[in-house]
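Trainee: Using only what follows, build the 3D model:
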Amino acid sequence: MATAKKAPVTSPTGASVEDFLAAVPDARRQADARTLCALMTEVTGEQPVMWGPSIVGFGSYHYRYASGHEGDAPRAAFSPRKPHLVVYLVGDFETRHATAVAKLGPHTAGKGCLYLKRLDGIDIGVLRELIERTYRVAKGIDKANSD
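Mentor: You can find the predicted model right below:
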């Protein structure tokens, strides 16, 4: 008996980005999320779309790993989580763009995520640069070079 294939959690939905942002309970986090949404809209030229229940994405691309795993992902994205604003970037950005990351301000990083407590204290110009680089790589315009 065949089972139905489960839809990926990170796929575009028809949910309202505005309603999602309005429901962020912490006023500072909500303001930062709105600022980040406006920045990503400007940088990417894309309208924000909800991906799953909590990720705001801009554009999309198809990926395929050597293992055969494949799927779709937003070219740039963020999520206003309770402890952090999470900015999703191309993997290994911290190594490739070490000079820019060093100038960013207070943050922590994972393989493809940038975790920000808040935007004040962050160099928005550097954040813009990281988002632009990620978007261009995901769009296939630039190679994933280091700076």
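
Trainee: use CA for all of it now, contacts and neighbours both
Mentor: OK.

Trainee: Spatially central residue (nearest the centroid) of this structure, please.
Mentor: Centroid-nearest residue in the chain: Ala77, 2.3 Å away (criterion: CA atoms, centre = their mean).

Trainee: Name the helix or strand for it, please.
Mentor: strand 76-80 (DSSP states H and E).

Trainee: Packing partners of whichever helix or strand comes after that strand?
Mentor: Moving toward the C-terminus from strand 76-80, the next helix or strand (DSSP H and E) is strand 85-88. Judged by 3 or more CA pairs under 8 Å, 6 or more residues apart in numbering; DSSP states H and E, the packing partners of strand 85-88 are strand 76-80, strand 113-116.

Trainee: Please provide the structure for the following sequence as well, for comparison with the first:
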Amino acid sequence: MMYELKTKETDRSVFEFIENVESPKKREDAYKLLDIFTEATGYPAKMWGPSIIGFGTYHYKYESGHEGDAPLVGFSPRKAKISLYFATGDTKREELLKDFGKHTTGKACVYINKVADINIDVLKALINQSVSFLKEAYPNQ
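Mentor: Below is the predicted model of the structure:
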């Protein structure tokens, strides 16, 4: 049985999704992030699954035969925190995060409470680094 990736690109409206974010502050931050990610990547924002706003796409294939598509970078304004998605397995990420501001990290995500807590220049560097890392790791995109 092939593993089915739940997070697929959809045709849902990114703006509609952001407009439905309950907290007005989170909504405002989502629009700020939308601008930053769009400007940094040059890719249009797309909805991935029900709650991730992704930019760009790459096709991955593991040795196990598991393969799929994923956004190069993205974010999700969740109830508790805002999740930021960058490339995992990139050693430069740790370096950049030292100057990022208030955040916590999960396996695949970096969590922030609000945009005001972070350094926007470092965010742009993290986005650019993630995109170039994935394009190198997964050429022929």
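
Trainee: After superposition, what's the TM-score here?
Mentor: Remark: TM-score between the superposed chains equals 0.90 [TM-score structural alignment, normalised by the length of structure 2]; 139 aligned residues with a CA RMSD of 2.2 Å.

Trainee: okay if I get the helices and strands packed on strand 85-88 of structure 1 as TSV plus distance to Trp51 of structure 1?
Mentor: Below are those laid out as TSV (distance: least, CA to CA, whole Å):
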stretch	distance to Trp51 of structure 1
strand 76-80	9
strand 113-116	16
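
Trainee: what range in structure 2 does stretch 57-70 of structure 1 sit on?
Mentor: On structure 2, the counterpart of stretch 57-70 of structure 1 by TM-score structural alignment is residues 54-67.

Trainee: Can you list the buried residues in the matching stretch?
Mentor: 54-60 (16 or more other CA atoms under 10 Å).

Trainee: what's the first-to-last distance across it?
Mentor: 18 Å (CA to CA, to the nearest Å).

Trainee: Any idea how far that stretch is from the middle of the chain?
Mentor: The chain centre lies 15 Å from the centre of stretch 54-67 of structure 2; the measure is CA atoms, centre = their mean, to the nearest Å.

Trainee: ranking the helices and strands packed on strand 85-88 of structure 1 by burial, who's on top?
Mentor: strand 76-80 (a mean of 25; mean count of other CA atoms under 10 Å).

Trainee: What's the average distance for that strand when superposed on structure 2?
Mentor: With mean CA distance after the TM-score superposition for structure 1, strand 76-80 of structure 1 departs from structure 2 by a mean of 0.7 Å once superposed.

Trainee: still on that earlier bit, pretty sure the residue nearest to the centre of structure 1 contacts Ser54?
Mentor: No: at 10.3 Å, Ala77 of structure 1 and Ser54 do not qualify as touching, with contact defined as CA atoms under 8 Å.

Trainee: Looking at structure 1, which helix is longest?
Mentor: helix 27-44 (DSSP state H).
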